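*Asks:* Structure for this input, please:
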Amino acid sequence: MAYADHSQGSSRTISIVIVALIHAVLGYAFVTGLGMKYVKKAAEQLNVIDVKEEPPPPDEEPPPPPPDQPVEPPPVVAPPPIVQTPAPAPTMTVVRTPPPVVIQTPVAAPPPPPPPKVAAQRATPRGRPGEWVTDADYPSRAQREERSGTTGFRVEIGTDGRVTNCTVTSSSGHADLDAETCRLLPRRARFKPAVGTDGQPMTDSFSSRIVWRLPE
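*Replies:* Okay, the predicted model is just below:
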């Protein structure tokens, strides 16, 4: 680029010198009275010379690669590695809290159960208790084996005077005689219900014994 500028400057200087010489010759010709022939000839030569600025030469581009030659891809430029600065470990602060204070609220005691109702009049048997069990109720096997004994019992009596439960309180020594006692009493025993202090019927119990004696 610097060479082209130097060449253009030299050409321009030479052109200016030539034009100056031509003007000097023409002036001398007029002064000395040269013929018009030389003047016209010099004028034609002057018109012929046209100083043009030469355009700068274009930048030379590299020749394209031949069609058969594979085009090499541009080199892959890897980015610089990312430098990770390790973060400092968080500071752990141990705060010791006092144990919670448990305030125990006193639990109110449950109200005492109501006192049991007291019978103003106890339950009494209807009829004769000796007729609740007869000789005909004697178990046949115990009779053949000539077994006998006395069974103590307690029966629970409902507000209607009927037996609701029977329990053997003392055994006769024979299971079949005890079982027959509590089988017969709920079916045959009847009571006049007990009466409470409020005048209303209430439950009650009755205890007695059954003597199992072999019939004659």
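
*Asks:* only C-alpha atoms for contact and neighbour calcs from this point on.
*Replies:* Noted.

*Asks:* helices and strands around the helix or strand where Cys166 lies, which ones?
*Replies:* Here Cys166, judged by DSSP states H and E, is contained in strand 163-170. With contacts taken as 3 or more C-alpha pairs under 8 Å, 6 or more residues apart in numbering; DSSP states H and E, strand 163-170 sits against strand 149-157, helix 175-188.

*Asks:* could you check the angle strand 163-170 makes with the first one?
*Replies:* With axes from the mean of the first three to the mean of the last three C-alpha atoms, to 10 degrees applied, the angle from strand 149-157 to strand 163-170 works out at 150 degrees.

*Asks:* So for the strand holding Cys166, what gets flagged as buried?
*Replies:* Val163, Thr164, Cys166, Val168 (16 or more other C-alpha atoms under 10 Å).

*Asks:* Now the second one, please; I'll put the structures next to each other:
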Amino acid sequence: MIRHSIISFGLFCTISSVAYAQPKYQANETYPAAALAAGAQGTAAFEIVVGKNGQPKSCRITQSAGHPDLDNATCEIMMRRGKFHPKLDDAGEPIEFTYNNRMRWEIPDTTQAAKSK
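*Replies:* Below is the predicted model of the structure:
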């Protein structure tokens, strides 16, 4: 059984632990520039089809984050950086499976960071 959890993304991020996934996808430069300039934030729900080898085969957005660049970046990141443990059937053979999760895009409050310096 695959648990559902939120993966938080932004200029900083907190990644949650998820069954079958090894989530460590985000770097500071991955927030889409147009979405950042527009102040866009949101949560994109996605579905990944994972092949027998544990590699993502396809990604689709199941609920928009509210900005197309955030949606596109969600699937681009997951397809490029997603690493999964292959799921095994009852005989111990790897099988294709789907993985559903959400990615939270959040712009940090830079005024708090400036005050702490």
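
*Asks:* how about the strand holding Cys166 of structure 1, which residues of structure 2 does it hit?
*Replies:* Counting by TM-score structural alignment, strand 163-170 of structure 1 lines up with residues 56-63 of structure 2.

*Asks:* ok, average deviation of the matching stretch from structure 1?
*Replies:* Taken over the aligned residues, the distance from stretch 56-63 of structure 2 to structure 1 averages 0.5 Å (mean C-alpha distance after the TM-score superposition for structure 1).

*Asks:* ok, back up a step: specify which member of the buried residues of strand 163-170 of structure 1 is nearest to Val17 of structure 1.
*Replies:* Distance to Val17 of structure 1 across those (C-alpha to C-alpha) is lowest for Thr164, with 157.7 Å.

*Asks:* Might you report the residue contacts of that closest one?
*Replies:* Thr164 of structure 1 sits next to Val155, Glu156, Ile157, Gly158, Pro186 when contact means C-alpha atoms under 8 Å, 6 or more residues apart in numbering.

*Asks:* at 10 Å instead, please
*Replies:* Contacts for Thr164 of structure 1 (C-alpha atoms under 10 Å, 6 or more residues apart in numbering) come out as Val155, Glu156, Ile157, Gly158, Leu185, Pro186, Arg187, Thr203, Ser205.

*Asks:* With Val31 of structure 1 instead?
*Replies:* The contact partners of Val31 of structure 1, by C-alpha under 10 Å, 6+ apart, come to Val25.

*Asks:* what do we get in structure 2 for it?
*Replies:* Using TM-score structural alignment, Val31 of structure 1 sits opposite a gap in structure 2.

*Asks:* After the helix or strand harbouring Val31 of structure 1, which helix or strand is next?
*Replies:* Secondary structure from DSSP H and E places Val31 of structure 1 in helix 2-32. Elements were assigned by DSSP H and E; along the chain past helix 2-32 of structure 1, the next helix or strand is helix 36-48.

*Asks:* What is that next one packed up against?
*Replies:* With contacts defined as 3 or more C-alpha pairs under 10 Å, 6 or more residues apart in numbering; DSSP states H and E, the packing partners of helix 36-48 of structure 1 are helix 2-32.

*Asks:* One more pass at 7 Å, please.
*Replies:* If you count contacts as 3 or more C-alpha pairs under 7 Å, 6 or more residues apart in numbering; DSSP states H and E, helix 36-48 of structure 1 packs onto no helix or strand.

*Asks:* what's the angle from it to helix 2-32?
*Replies:* Using the same axes, to 10 degrees, helix 36-48 of structure 1 lies at 160 degrees relative to helix 2-32.

*Asks:* which parts of helix 36-48 of structure 1 are buried?
*Replies:* Those would be Val39, Ala42, for helix 36-48 of structure 1 by 16+ other C-alpha under 10 Å.

*Asks:* Beyond that helix, next helix or strand please.
*Replies:* Downstream of helix 36-48 of structure 1 (by DSSP H and E), the next one is strand 119-121.

*Asks:* ok, now which ones touch Glu76 of structure 2?
*Replies:* Counting by C-alpha atoms under 7 Å, 6 or more residues apart in numbering, Glu76 of structure 2 makes contact with nothing.
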